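Trainee: Generate coordinates for the sequence data below:
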Amino acid sequence: MKVELVTNLKRQATKILADLHESKEPVLITEHGRPSAYLVDVADYELMQRRMQILEGIAKGERAILEGRTLSHGEAREKMHKWLK
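Mentor: Next up, the predicted model:
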């Protein structure tokens, strides 16, 4: 992963962004020697967001199972049938 100082980002934003688009490699921005932010390609960011939504949905389903909030196949089918009318 590439690391850039925030001052370099201010001075060379166009070049850093061009490199990012070409390499698709995230850039860690540091401020006062400490990690401050990541620059990522838009497509990669959107993909990460979609994956996060899927993982959150799976986690909700796992919680529902642990809490006993489930339906049998027949119950689910009946509910869906009423809903789809």
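Trainee: From now on I want contacts and neighbour counts done on CA atoms only, so please keep to that.
Mentor: Will do.
Trainee: check which helix or strand covers Glu62.
Mentor: helix 42-66 (DSSP states H and E).
Trainee: got the buried residues for the helix or strand containing Gln12?
Mentor: Secondary structure assignment for Gln12, by DSSP H and E: helix 6-23. The neighbour-count check on helix 6-23 (16 or more other C-alpha atoms under 10 Å) flags 6, 16-17, 20 as buried.
Trainee: Also this sequence, please, to line up against the first:
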Amino acid sequence: MIRVMGYPVRFTAAITHEGPWYVARCLEVDIASQGESLEQALDNLREALELYFEDKPLTELPMTPILAPVTIELPQP
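Mentor: Next comes the predicted model:
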């Protein structure tokens, strides 16, 4: 079997630590994955994205989201 190499496309991942898991979410496409380490969560997300785009070809490049911090003030408990 010959694998045809494609072209690289960069996506943005947001990673949170939830209990024993690291959860990686793609901000451009509604895909998420998890792993026991940060690296494993990103590897699993990469694999999930590749599988997703095998069935749904990328017709246009995704727009990179603008990341900005938002600070709010919460009432004292």
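Trainee: Would you mind reporting the TM-score between them?
Mentor: Once superposed, chain against chain, the TM-score is 0.28 (TM-score structural alignment, normalised by the length of the second structure); 29 aligned residues with a C-alpha RMSD of 3.2 Å.
Trainee: on that earlier part again, which members of the buried residues of helix 6-23 of the first structure are the farthest-apart pair?
Mentor: Val6 and Leu20 (15.2 Å; C-alpha to C-alpha).
Trainee: Figure out how far the helix holding Glu62 of the first structure is from the centre of its chain.
Mentor: 8 Å (C-alpha atoms, centre = their mean, to the nearest Å).
Trainee: Now do that helix and helix 6-23, the angle between them.
Mentor: Using axes from the mean of the first three to the mean of the last three C-alpha atoms, to 10 degrees, one finds that helix 42-66 of the first structure and helix 6-23 are set 90 degrees apart in direction.
Trainee: Follow the chain on from helix 42-66 of the first structure and name the next helix or strand.
Mentor: helix 73-84.
Trainee: which strands and helices sit next to that next one?
Mentor: Taking 3 or more C-alpha pairs under 8 Å, 6 or more residues apart in numbering; DSSP states H and E as the contact definition, helix 73-84 of the first structure has no neighbouring helices or strands.
Trainee: Give me the contacts around that helix.
Mentor: Around helix 73-84 of the first structure, nothing counts as a contact under C-alpha atoms under 8 Å, 6 or more residues apart in numbering.
Trainee: how about it: buried residues?
Mentor: So, applying 16+ other C-alpha under 10 Å, helix 73-84 of the first structure has no buried residues.
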